[in-house]
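Asks: What shape does this take:
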Amino acid sequence: MRKCFLTGLLVLVPLAITAWVLNIIIGTLDQSLLFVPERWQPRTLVGFDIPGFGAILTILIVFVVGLLANNLIGNYVLRLWEKLLHRIPVVSSLYGSVKQVSDTLFSSSGNAFRKAVLIPYPHANSYTIGFLTGAPGGDVKNHLVGDYVSVYVPTTPNPTSGFFLMMARENVVELDMTVDAALKYIVSMGVVAPE
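Replies: Alright, predicted model coming up:
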């Protein structure tokens, strides 16, 4: 009985957590309907709420904005909008920082999270997996003697928080592992080992 119960848990727990996370995401995206006029909302048009309609609407809006921003007129409007945002004192620093990080993370030409690496951390006799993010820049590189690289070390099980380290290149071992496999390994706390 115990074995059957544990097997049932192993099957149902990941399924339940996945359904729970998707429910939170879709519920959050459905909140975007609050910005849609009342007469255009599903409750008014068909008489009841449609779960996931806000998620579909959000995805559609993101796609249309991307489509418009990729043509000449949309690109011009986008540049004007950004110039306007850069003139507003508090908004300019916040928007500029978020834009720079998102451009780095989501750009196909960027170098964020391009390679999984093995580094000695938090001390010389223990190791962890990190991600190569580039090389130190600005005034920082003037104070580092030798060849250094920038490494992001995510925390487990939440890889969105972590540590940014600048390490000597000789202490960083590039792994023959995809970024996805390394993230699964980190999030699973080492349980799901890459092949």
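
Asks: Only C-alpha atoms from now on, for both contacts and neighbour counts.
Replies: OK.

Asks: for the longest helix along the chain, packing partners?
Replies: Ranked by number of residues, the top helix in the chain under DSSP state H is helix 2-30. Counting contacts by 3 or more CA pairs under 8 Å, 6 or more residues apart in numbering; DSSP states H and E, helix 2-30 packs against helix 53-69.

Asks: What helices and strands are in contact with the helix it packs on?
Replies: Packing contacts for helix 53-69, counted by 3+ CA pairs under 8 Å, 6+ apart, involve helix 2-30, helix 72-87.

Asks: Next, the structure of the following sequence, for comparison with the previous one:
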Amino acid sequence: MPIRKYLLTGLIVWLPLAITIWVLLWLVGMLDAVFGGFLSMLSAVTPQSMDEALQRLRTIPGLGVLLVATVLLVTGALVSNVAGRWFVRQWDTLFTNIPIVKSIYNSVKKVSDTLFSSNGNAFRTALLIQYPRAGSWTIAFQTGVPSGEVAGHLGADMISVYVPTTPNPTSGFFLMLPRADVIELDMSVDQALTYVISMGSVVPHANLPKPAVPQ
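Replies: Modelled structure (predicted):
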């Protein structure tokens, strides 16, 4: 029916925009909540004369996003010099000596250093692997290579990969596979993620050689 066709077409047009706006609003709300909690702690230790000013700040929408971005920029600029790096080392030493906290802090720090390092290899290569059984293929991302005791048990020429789930790529599976069993794809990580999230309906364009025409 034409009406059903038009409804589906309109849904396809508006759905990506609606989801994008929803995610942005959720992010702004979360940062504003964090900022509101900070103001609540600040009002507990400041004179009552400043409470009114703090309450006004709480009513400004999106101010938490601006302040968080500003803090990140200032922090990045400060730790780019020698004095800032010394402060970060003292900060790390403090948290790595606190029981329980050090386990969480060290794990998160190692993951963030690996993911956001400009010279790292994590999530910079899209792969094609056989999972969950031979003959079934899926998209994966190389996260590094096994090391330490694990590498001693597995042997050489192994790689670590992350297999995202569909349509939510933030959850998935961690695997260690022989390098010979994976196929490196000539597509960007963004294209591969789009392919996974769309459940294969959005196919990345590839510059493949044209097949020879039989004579």
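
Asks: quick one on the thing from earlier: relative orientation of the longest helix of structure 1 and helix 53-69 in degrees?
Replies: Going by axes from the mean of the first three to the mean of the last three CA atoms, to 10 degrees, helix 2-30 of structure 1 is angled at 60 degrees with respect to helix 53-69.

Asks: helix/strand/coil for P157 of structure 1?
Replies: Under DSSP: H, G, I helix; E, B strand; the rest coil, the three-state class of P157 of structure 1 is coil.

Asks: Alignment lookup: it to structure 2.
Replies: Taking TM-score structural alignment for the superposition, P157 of structure 1 sits opposite P167 in structure 2.

Asks: about what we covered before: which bit of structure 2 covers the longest helix of structure 1?
Replies: Mapping helix 2-30 of structure 1 onto structure 2 (TM-score structural alignment) gives residues 4-32.

Asks: average distance between the longest helix of structure 1 and structure 2?
Replies: Averaged over the aligned pairs, helix 2-30 of structure 1 sits 1.3 Å from structure 2 after superposition, using mean CA distance after the TM-score superposition for structure 1.

Asks: Could you tell me how far the helix or strand just after that helix lies from the centre of the chain?
Replies: The first helix or strand that comes after helix 2-30 of structure 1 along the chain, using DSSP states H and E, is helix 42-45. On the basis of CA atoms, centre = their mean, to the nearest Å, helix 42-45 of structure 1 is displaced by 34 Å from the centre of the chain it belongs to.

Asks: Can you tell me the closest non-neighbouring residue to P159 of structure 1?
Replies: V187 (6.7 Å; CA to CA, 6 or more residues apart in numbering).

Asks: Tell me, how many residues neighbour that neighbour?
Replies: V187 of structure 1 has 17 neighbouring residues, counting by other CA atoms under 10 Å.

Asks: and what of the one 4 residues further on?
Replies: If you count neighbours by other CA under 10 Å, V191 of structure 1 ends up with 10.

Asks: So what does it match up with in structure 2?
Replies: By TM-score structural alignment, V191 of structure 1 lines up with S201 in structure 2.

Asks: circling back to that earlier point, can you convert the helices and strands packed on helix 53-69 of structure 1 into TSV and add a column each for distance to V36 of structure 1 and mean neighbour count?
Replies: Output for those, formatted as TSV (distance: least, CA to CA, whole Å; neighbours: other CA atoms under 10 Å):
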stretch	distance to V36 of structure 1	mean neighbour count
helix 2-30	11	12
helix 72-87	22	13
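
Asks: Distance to Y127 of structure 1 added to those, as a markdown table?
Replies: Formatted as a markdown table, the helices and strands packed on helix 53-69 of structure 1 follow (distance: least, CA to CA, whole Å):
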| stretch | distance to Y127 of structure 1 |
| --- | --- |
| helix 2-30 | 29 |
| helix 72-87 | 42 |
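
Asks: With that, I have no additional questions.
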